[in-house]
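In: Below are the sequence and a predicted model; questions follow.
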Amino acid sequence: MNKNENDVKNGLFNIGELNLAFKDYFVGESYHNSLVKDPDVNVTVSNVSFEPGSRNNWHIHHNGYQILLVTGGEGWYQEAGKEAKRLHPGDIVVTHDGIKHWHGATKDSWFSHIAITAGTPEWLEPVSDLEYQKLN
């Protein structure tokens, strides 16, 4: 088993299914479990898990925000023009409206977070392998 795989696969929330609906916006494999998707509530809440090396593309949340509650493994979060931050269970990230960012697993660890999201995402370019490989 890979680093933190057991913790992520057997975490507090079910890992969910392979994230096929958003596969075009991720490098590597990820999993998605929708926890709250109520048309009368203007936010979604999901458990998103990443295999080692998996990450989503750069993206922006318009007319909304995203809050990440890290629940397992080790990951990265980066806003455009800033240094990437290494994430561990218990870390919280708040991404404000209009901020270009990405998040995902480290090269050698599984990673999971609860994503609380409002607004409309705009999916952009992938994080390049060269850019990603520079992270320690």
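Out: Thanks, I have it. None of the values given here were measured: they were computed from a predicted structure.
In: Only C-alpha atoms from now on, for both contacts and neighbour counts.
Out: Noted.
In: Looking at the protein, which strand is longest?
Out: Longest strand of the chain, by residue count under DSSP state E: strand 59-73.
In: quick one: buried residues of that one?
Out: 59-61, 64-73 (16 or more other Cα atoms under 10 Å).
In: List the contacts of that strand.
Out: 3-5, 7-8, 11, 87-102, 105, 109-125 (Cα atoms under 8 Å, 6 or more residues apart in numbering).
In: swap in stretch 42-53?
Out: Against stretch 42-53 from outside (Cα under 8 Å, 6+ apart): 2, 5, 8, 13-16, 27-38, 104-119.
In: So for it, what gets flagged as buried?
Out: 43-53.
In: Let me have those residues in a markdown table, extended by secondary structure and distance to residue 134.
Out: A markdown table is the format used below for the buried residues of stretch 42-53 (DSSP: H, G, I helix; E, B strand; the rest coil; distance: Cα to Cα, whole Å):
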| residue | secondary structure | distance to residue 134 |
| --- | --- | --- |
| 43 | coil | 34 |
| 44 | strand | 32 |
| 45 | strand | 31 |
| 46 | strand | 29 |
| 47 | strand | 27 |
| 48 | strand | 24 |
| 49 | strand | 22 |
| 50 | strand | 19 |
| 51 | coil | 18 |
| 52 | coil | 15 |
| 53 | coil | 12 |
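In: Take this one as well and set it beside the first:
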Amino acid sequence: MSTITIARGGRQGSPTELRTGTFVGEVWGDPVLPATEGWLVNNVHFAPGGRTNWHTHGVGQVLIVTAGEGFVFDEHGNGGRIGVGDVVHIPGETQHWHGATSSAFMTHTAISVGGHDWGREVTAEEYRQAHDQEFGA
């Protein structure tokens, strides 16, 4: 028999953790719900310039921006600047990255379904191109 899980205050009680290895810059994560039935929910806090590595999700991912301003891009250059109130859907198996702009923090709730595969770092040049595309060179 399954049961309903309630994360009081939007957290599972785990401490905030510095995310390393699959992120560039300072990125902090708050697990919201324990991984269950292929779902993973985290609040992720990016310092200016902080970003994920390239990665994919087996089924997909939804990002809900709750503070600040950032970017999300796939391997083909699709995406753009995101801000408070924006909701982003990333289809399964889409190679992508997301993170803060160079001048603002960003926080989003990330709802991921299915496993994920982490790739290489988003280079400084790739990040600069995203910035220039959205803010002008």
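Out: Cool, got the structure. This one's a predicted model, so the numbers in the text were calculated from it and none came from an experiment.
In: Would you give the TM-score for this superposition?
Out: The TM-score (TM-score structural alignment, normalised by the length of structure 1) is 0.81; 120 aligned residues with a Cα RMSD of 1.8 Å.
In: if we can go back for a sec, just the buried residues of strand 59-73 of structure 1 now: which is nearest residue 129 of structure 1?
Out: residue 59 (16.7 Å; Cα to Cα).
In: how much space between the closest one and residue 6 of structure 1?
Out: 29 Å (Cα to Cα, to the nearest Å).
In: And for the equivalent of residue 99 of structure 1 over in structure 2, nearest residue in space, chain neighbours not counted?
Out: In structure 2, residue 99 of structure 1 lines up with residue 94, judged by TM-score structural alignment. With sequence-adjacent residues excluded and distances taken as Cα to Cα, 6 or more residues apart in numbering, residue 94 of structure 2 is closest to residue 56, at 5.4 Å.
In: One more: residue 59 of structure 1?
Out: Per Cα to Cα, 6+ apart, closest to residue 59 of structure 1 is residue 123, 4.6 Å.
In: contacting residues around the residue positioned nearest the centre of structure 2?
Out: The centroid of structure 2 falls nearest to residue 98 when counting by Cα atoms, centre = their mean (5.2 Å). Listed by Cα under 8 Å, 6+ apart, the contact set of residue 98 of structure 2 reads 51-52, 70-73.
In: Between the residues you listed, which sits nearest residue 131 of structure 2?
Out: residue 71 (8.2 Å).
In: Please report how far that closest one lies from residue 22 of structure 2.
Out: On the measure of Cα to Cα, residue 71 of structure 2 and residue 22 of structure 2 end up 17 Å apart.
In: what does residue 54 of structure 2 give?
Out: Counting by Cα to Cα, the gap from residue 54 of structure 2 to residue 22 of structure 2 is 8 Å.
In: Look at the two and report which has more neighbours.
Out: Ranked by neighbour count (other Cα atoms under 10 Å), residue 54 of structure 2 and residue 22 place residue 54 first, with 22 against 16.
In: what residue of structure 1 takes the place of the more buried one?
Out: With TM-score structural alignment as the criterion, residue 54 of structure 2 matches residue 58.
In: what's the nearest residue to its match if we skip its chain neighbours?
Out: Per Cα to Cα, 6+ apart, closest to residue 58 of structure 1 is residue 102, 4.7 Å.
In: if I look at the aligned partner of residue 28 of structure 1 in structure 2, how far off is residue 60 of structure 2?
Out: Under the alignment (TM-score structural alignment), residue 28 of structure 1 maps onto residue 25 of structure 2. Note on residue 25 of structure 2: its distance to residue 60 of structure 2, by Cα to Cα, is 24 Å.
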